[in-house]
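Chemist: Generate a structure from the sequence data that follows.
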Amino acid sequence: WTGCPMPESDLLSGYTEKQRRLGEEKRLLDVMNWVWMPWRGVVLSWDAEKFVVRLLRSPGGLFLIGDTVTKQHSDVLIHMLRQAGITLDLNPPHLPQPSSQSPSLRRNVFQYVLRPSSATTLRLVRLAGVPRTRALRPVVTLVKDYMLAGEADVREIVERLGAPSGFRYVGALPSAEGWEDLVMEAAKPREGEPRGAGEDTVVVLNTGHNWSRYQLSMLPSRKTGKEEQTRVREAFKQMVKLITGRLSSIPRLSVYYRSTSPGHPTCIQHAVPYPDYDVALEAEGKGMGAVDLSEVLSPAEEERWRRQDWDLFGTHNEVWNRTVGRLMRGRREGWMRRVGARWAYWDVWEMAVQRPDAHLQPGVDCLQWCLPSLMEEWTRQLYHFLTVE
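Modeler: Prediction:
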């Protein structure tokens, strides 16, 4: 990592190229110069090799599925593995490319496989107790699907909520139609691998930033913004029901829904984190996005920004939190008892709310994150979950 982009206000101050580069290096150090302390217990120390051994012991390894923040998390994870001397190849030619896969799936799926010629790979395979054939399949797969639902699914959902039939889908985001089938195929046990590769395939899901009035502009206008947001929430609920229905029946699958991280509209005003969550919430407000920007944006700019609905991120998270709780109760007590996918809600919201200083570029991008910052801690947490649970 070479640095974090400087705030927009600094870039307008006539810095030389050398000053800009030094400023970016300093900002990266400032962002990374904080240590997270759990309020109880201890998070396991990161061990890249043990992490990969755990993934090798599952048929499909780890899937990271979501939007740009998920892509950022993937970048940090792969970097942390390579830092530990673990060599990975991206989309090697020996991986199957079925003609039945949708073009969007082929375009937006990135599969990382251990390099066969690496001595580290051979040692990790022995430690995992799996056949060498397991190392030919991905240990980490990134799926870029910003909405989790493809165009056909989004059309069906929004048309039920009043969008005109056959509307022109303008501004469609990256998607990977059929990613659920890819996960199901990857999670299947392989002949000759039942003893070693006996762990669950792991999926980390997220969406939320793009479920907004801005992205769902095909929905008809209503009298008030609150009424329009109500329909966005309903569309989101229908997507959650659709995706959980497709994944819940897959055996030997552990699904973690990572909560959507907040945006901080005034992140340019913050050079350090908040000291704790309560202080952050008091300063930012419960809506985390419902702030007055009339002094810095024109009326048209402010309306366009508001339609991105940053204040719905917390609501979206609650939908997933309740849904995951219901799914796990059903798995323990209902007809799905001890079969099908296991679900967990992974809450990074409180951590992220405290870091207005760590966004990608204050004044330009207060939604994505300067890397590796939060994603490094997320990766350690994921390792802890997979090791302890």
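Chemist: C-alpha from now on. contacts and neighbour counts both.
Modeler: Noted.
Chemist: Nearest residue to residue 108 in space, please, no chain neighbours.
Modeler: Spatially, and ignoring its direct neighbours in sequence, residue 108 is nearest to residue 144 (5.2 Å; Cα to Cα, 6 or more residues apart in numbering).
Chemist: tally of neighbours for the one you found?
Modeler: 25 (other Cα atoms under 10 Å).
Chemist: here's the other one to compare against:
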Amino acid sequence: MGDSLSQGHDHSFGSYLQEAGMQLDVNPPHLPKDSGIRSHILHPGHPKTLELQKRAGVPDSRMQYPVYSIIEEHMLVHEEDLRYLTGLYGAQPDWQWHLQAMRRADDWGKFFKWMTETRPGEEESVTKDTILFLNTGAHWSRGTLYMLPETGDPVEERSTLTQLYKTMVKMVMKRFSEHTRLTILYRATNAGHPSCHLYDKPFSDAAEALKGEARFLELTDAQAANPVDRKVRRRWDWDMFNTHSHVWRKEIEGLQRERKASIERGEDVQGVKWLFVDLYEMSLQRPDAHGSPGKDCLHWCLPAVYNEWSRHIYHLLYLEMEQ
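Modeler: Reported below is the predicted structural model:
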């Protein structure tokens, strides 16, 4: 679930399943309809479908709902929420809505309730959590949120942006808390690389990548055609991605401590389980892997970096299974 970067991962992940011999049906008629959600079920009767069902030990009813879905929700909050949030930080209430091009799922909460509910006849066999790989970060910038007041002080403006982001995170986490049988892996927003056309190989290690990141503003300004373009590029706030990801990390670590304490007291722990997946430095090491060097230094070419995300998820889930 997320923006166009998550969509790129969707394409890579779906290719992995197809390479494994799975035949998938996209949005069959019996599934809930939402323009922002694209769901996949295993094709009925296919040999791989029958093999997987046997290995999982689940009834036929489980095969009627998705094995994976992509939820295109670029901001995680809808217009009314965004107007409320920005209003808390000085935006005028009548600012012009400009995010029509960003896909949204009209009611993702309803979708998760449907996905995670216990169904008759599945109480003993379908017991695992739904796994959500989640991100929102790339569009939470001064550029997208143009309605926030410009003070002329970038430090002050960026501080306001971060405070707004913290408020949004708490809002979204509260909404997810309404669900059960759901484990959420929040993915740190991946790095963008200004002037990525200058690179034709990865950094040698994370230390070298962090040194390269220190040149962020220099490399951003180098791409600007004029002072106006320079301002626009700086207000993308790509160098805030890691700062905002750590907002999620802090909140998730707090929930993890609460969960652990409840388990130690012998309490029955319900609700969402959260994990933070820090892929930032991994992505920071790949300035050479963007799809359109010189034009787009944020999105990745398929499938390299996205495949590493999938492997990383698999590794984390394996460790969770062992526990």
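Chemist: Mind checking the TM-score on these two?
Modeler: Overlay of the two chains. TM-score (TM-score structural alignment, normalised by the length of structure 2): 0.93; 315 aligned residues with a Cα RMSD of 1.6 Å.
Chemist: Tell me if I'm right that the residue nearest to residue 108 of structure 1 and residue 174 touch.
Modeler: Yes: Residue 144 of structure 1 lies in contact with residue 174 (Cα atoms under 8 Å); the separation is 6.3 Å.
Chemist: intersection of neighbour lists for the two?
Modeler: residue 108 (Cα atoms under 8 Å, 6 or more residues apart in numbering).
Chemist: Looking at structure 2, name the residue matched to residue 231 of structure 1.
Modeler: In structure 2, residue 231 of structure 1 lines up with residue 160, judged by TM-score structural alignment.
Chemist: quick check, its match in a helix?
Modeler: Yes: according to DSSP: H, G, I helix; E, B strand; the rest coil, residue 160 of structure 2 belongs to a helix.
Chemist: The residue lying closest to it once chain neighbours are set aside and residue 165 of structure 2, how far apart?
Modeler: Nearest residue to residue 160 of structure 2 in three dimensions, chain neighbours excluded: residue 89, at 7.0 Å (Cα to Cα, 6+ apart). Distance, residue 89 of structure 2 to residue 165 of structure 2, using Cα to Cα, to the nearest Å: 11 Å.
Chemist: With neighbour numbers in mind, choose between these two.
Modeler: Of the pair residue 89 of structure 2 and residue 165, residue 165 is the one with more neighbours under other Cα under 10 Å, namely 21 against 15.
Chemist: In this structure that one contacts residue 138, no?
Modeler: No: Residue 165 of structure 2 sits out of contact with residue 138 when judged by Cα under 8 Å, with a separation of 11.6 Å.
Chemist: So residue 129 of structure 2 is in contact with residue 183, correct?
Modeler: Yes: in this structure, residue 129 of structure 2 is within contact of residue 183 by Cα under 8 Å, at 6.0 Å.
Chemist: of these two, who's got more company?
Modeler: Neighbours were counted for residue 129 of structure 2 and for residue 183 using other Cα under 10 Å; residue 183 has more, 18 against 15.
Chemist: Could you confirm residue 99 of structure 2 falls within a helix?
Modeler: No: counting by three-state DSSP, residue 99 of structure 2 is located in no helix; its state is coil.
Chemist: Map it onto structure 1.
Modeler: Per TM-score structural alignment, residue 99 of structure 2 is aligned with residue 171.
Chemist: now do residue 169 of structure 2
Modeler: In structure 1, residue 169 of structure 2 lands on residue 240 (TM-score structural alignment).
Chemist: burial count for its match?
Modeler: The burial count for residue 240 of structure 1: 19, using other Cα under 10 Å.
Chemist: Check residue 4 of structure 2 too.
Modeler: 16.
Chemist: What residues in structure 1 pair up with stretch 300-311 of structure 2?
Modeler: Going by TM-score structural alignment: stretch 300-311 of structure 2 matches residues 369-380.
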